[in-house]
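Student: 3D, please:
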Amino acid sequence: MADTNEQDPAKLRRQLVRLDDAMGSGVLRVEQADGGGSTVYRDYGEMQRARRDLVGRINALEAKLSGSRRRRTNRISLIGTSGF
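Tutor: As a prediction, this is how the structure comes out:
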């Protein structure tokens, strides 16, 4: 798989899930996935910045492992009717 534990996508995803759970509940302390301690954030904005950084690291690692870049796409469906 990956060379080090820091580069393990599953570990990063577990960190993201724990951070999302903490953000949803309003708690500013997040326990580490490996039970090694906890991280205390000052405010919700700091948690959002940490989440953006974590998502960026996950996307970069997945792009590196797969060899292709992930693209964001939007699909819009329009349904129209004419007449009465």
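Student: from here on, contacts and neighbour counts on C-alpha atoms
Tutor: Fine.
Student: Quick one: list the elements packing against the top helix by length along the chain.
Tutor: Taking DSSP state H as the criterion, the chain has its longest helix at helix 44-66. Helix 44-66 is packed against helix 9-25, with contacts defined by 3 or more Cα pairs under 8 Å, 6 or more residues apart in numbering; DSSP states H and E.
Student: Would you do the same for the sequence below? I want to compare the two.
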Amino acid sequence: MKKVLLPALLLSLLTGCAHQPVYTAHYYRTHKAALKKELAFCTKAEKLSGSDETNCQTARSVESAEEAAAGLFSGGTNNPALLP
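Tutor: Below is the predicted model:
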């Protein structure tokens, strides 16, 4: 019984080591290199599951929010009525 229980326990502990933590939007906003790395991973991956899918969704939302903010506050306008 002990010969079966100990390997099963060790295997279950090692299975949890491959789990990737789920990062927040604040993490990706403050760690630009991690954001770029995650976005590159998301485009290459064929199938995502669990924490990988959550991280990809969070990274994409941070990227789109930053792009929208950059366009909103860029200072330029395309409206000819507003030009001097």
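Student: Do you know the score for how well these two fit?
Tutor: After superposition, the two chains reach a TM-score (TM-score structural alignment, normalised by the length of structure 1) of 0.38; 44 aligned residues with a Cα RMSD of 2.9 Å.
Student: before we move on, the earlier item: the longest helix of structure 1 to helix 9-25, inter-axis angle?
Tutor: Helix 44-66 of structure 1 runs at 160 degrees relative to helix 9-25, counting by axes from the mean of the first three to the mean of the last three Cα atoms, to 10 degrees.
Student: continuing past the helix or strand in which Leu35 of structure 2 is found, what's the next helix or strand?
Tutor: Element membership of Leu35 of structure 2, judged by DSSP states H and E, is helix 32-44. Counting by DSSP H and E, the next helix or strand C-terminal to helix 32-44 of structure 2 is helix 51-72.
Student: tell me the angle of that following helix relative to helix 32-44?
Tutor: Interaxial angle, helix 51-72 of structure 2 versus helix 32-44 (the same axes, to 10 degrees): 120 degrees.
Student: elements contacting helix 51-72 of structure 2?
Tutor: Contacts of helix 51-72 of structure 2 with other secondary structure elements, assessed using 3+ Cα pairs under 8 Å, 6+ apart, are made with helix 25-30, helix 32-44.
Student: Of all those helices, which one comes closest to Glu67 of structure 2?
Tutor: Comparing the helices and strands packed on helix 51-72 of structure 2 by their distance to Glu67 of structure 2 (Cα to Cα), the top pick is helix 25-30, with 12.1 Å.
Student: Who are the packing partners of that closest one?
Tutor: Helix 25-30 of structure 2 packs on helix 32-44, helix 51-72, going by 3+ Cα pairs under 8 Å, 6+ apart.
Student: quick one: buried residues of the shortest one?
Tutor: Under the neighbour-count criterion of 16 or more other Cα atoms under 10 Å, helix 32-44 of structure 2 has 35, 38-39, 42 buried.
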